[in-house]
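[1] okay, predicted coordinates and the sequence, questions at the end:
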Amino acid sequence: MKAEAWIFISTTIFFALVTPAYWLLTHDWTGTSALTMTMLLAAMVSVYLGFHAAKMEPRPEDRKDAEIADGAGELGFFPPYSWWPLWCGLALSVIVVGVALSAWWLVVIGFALGFLALTGLVFEYYRGVHAH
């Protein structure tokens, strides 16, 4: 985690230097406030990662004496392909089009389709080819 913390610390330093320079060159409140909020967000993430890295035991990537074999093993579960995110996105687009056109009947249809698509996404690994 230390490497990730240093990446965000360097990003925070970059935005801390760019924000006043942007203000001096443009006198634009919108861009300056956006850069300030970006700097604060990067600082928040770097503080979180720094505290988390101090409390956890070093990973193989964080140790200088680590071997490549130290990082071997199972990395986790990675799901195979799935069509359900496509149907969730299409249902959301139906809802958005219904709101944009003030066609509330279309919004209701979109919510019904979204419920079906979300149910399929959640229960994808309980039936079919990828059931556990």
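    Here it is on my side, so go on.
[2] switch to C-alpha atoms for all contacts and neighbour counts from now on
    OK.
[3] quick one: contacts of stretch 88-97?
    Contacts to stretch 88-97, defined as CA atoms under 8 Å, 6 or more residues apart in numbering, come from residues 106-111, 113-114, 117-118.
[4] now these: which count as buried?
    106-107, 110-111, 113-114, 117-118 (16 or more other CA atoms under 10 Å).
[5] so of those, which ones are in helices?
    Taking DSSP state H as the definition of helices, those contribute 106-107, 110-111, 113-114, 117-118.
[6] in TSV, list the residues you listed along with distance to G50.
    Putting these into TSV (distance: CA to CA, whole Å) gives the following:
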residue	distance to G50
L106	47
V107	44
G110	43
F111	42
L113	43
G114	39
A117	39
L118	36
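[7] between these, which is nearest M1?
    Nearest to M1 among these is L118, at 33.4 Å by CA to CA.
[8] now the closest one. Nearest residue, chain neighbours left out?
    C88 (6.3 Å; CA to CA, 6 or more residues apart in numbering).
[9] for the one you found, give its distance to P80.
    17 Å (CA to CA, to the nearest Å).
[10] below is an additional structure, to be compared with the one above:
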Amino acid sequence: MKEQGKIFAGFAAFILIMAVVYGVWTTHSDHGTEAAGTTALFLAFGLCAFIAFYLGFTSKRVDTGAGDNPEAEVSDDAGEMGFFAPHSWQPLSLAIGGAFAFCGVIFGWWLMFWAAPLILIGLFGWVFEFYRGENQNQ
């Protein structure tokens, strides 16, 4: 995880430099300032910095993985990677509700009346998926 954190820190530094250059470049343009691209680049910097911080912070609390060992083989990372949820219908409900919500912004806010229940059903179903039904933990 430490190496991935360094990679994202490098991405963050590069994006920060590009955001400053882009912001200065568009400010001195004949067409006026262009705030959307500069804002997007600074937000991308923030996202990369968050991921770099998380990976760096987490790497101190977990064992060193094969990705952090320069002499590791591919087979060193073999084995169980953790617990993953079985099939679920909840993401479909969230996706349909999200699609209705975004279409509501375009076509009319009345679509939010259809989107909100679908999003809530999907969200609560996904959160409480392991507390009832066939996937209930004993």
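    Structure's in. What do you need? Owing to the predicted nature of the structure, the values given are computational and were not obtained by experimental measurement.
[11] aligned against structure 2, show me the partner of the residue nearest to L118 of structure 1.
    Matched to structure 2 by TM-score structural alignment, C88 of structure 1 sits across from L94.
[12] now its match: which helix or strand?
    Assessed by DSSP states H and E, L94 of structure 2 sits inside helix 90-107.
[13] once you drop chain neighbours, what's closest to the residue positioned nearest the centre of structure 1?
    Of all residues in structure 1, the one closest to the mean position by CA atoms, centre = their mean is V45, 12.5 Å from it. Spatial nearest neighbour of V45 of structure 1, chain neighbours left out: F8 (6.9 Å); criterion: CA to CA, 6+ apart.
[14] equivalent analysis for I9 of structure 1, please.
    Closest to I9 of structure 1 by CA to CA, 6+ apart is S46, at 5.6 Å.
[15] trace the one you found over to structure 2, please.
    S46 of structure 1 maps onto A52 in structure 2, by TM-score structural alignment.
[16] dump the residue contacts of that match.
    4-9.
[17] and for G73 of structure 1?
    For G73 of structure 1, the contact set (CA under 8 Å, 6+ apart) is empty.
[18] which SSE is it in?
    Per DSSP H and E, there is no helix or strand for G73 of structure 1.
[19] give me the neighbour count for S93 of structure 1.
    15 (other CA atoms under 10 Å).
[20] and the longest helix along structure 1, how far out from the chain middle?
    The longest helix of structure 1 (DSSP H) is helix 29-55. Remark: helix 29-55 of structure 1 is offset 15 Å from the chain centroid, using CA atoms, centre = their mean, to the nearest Å.
[21] and it, which residues are buried?
    By 16+ other CA under 10 Å, the buried positions in helix 29-55 of structure 1 come out as 32, 35-36, 38-39, 42-43, 45-46, 49-50, 53.
[22] pipe the residues you listed into a markdown table and attach distance to V94 of structure 1 per row.
    Conversion of those to a markdown table gives the following (distance: CA to CA, whole Å):
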| residue | distance to V94 of structure 1 |
| --- | --- |
| T32 | 36 |
| L35 | 34 |
| T36 | 36 |
| T38 | 33 |
| M39 | 36 |
| A42 | 35 |
| A43 | 38 |
| V45 | 35 |
| S46 | 39 |
| L49 | 39 |
| G50 | 42 |
| A53 | 43 |
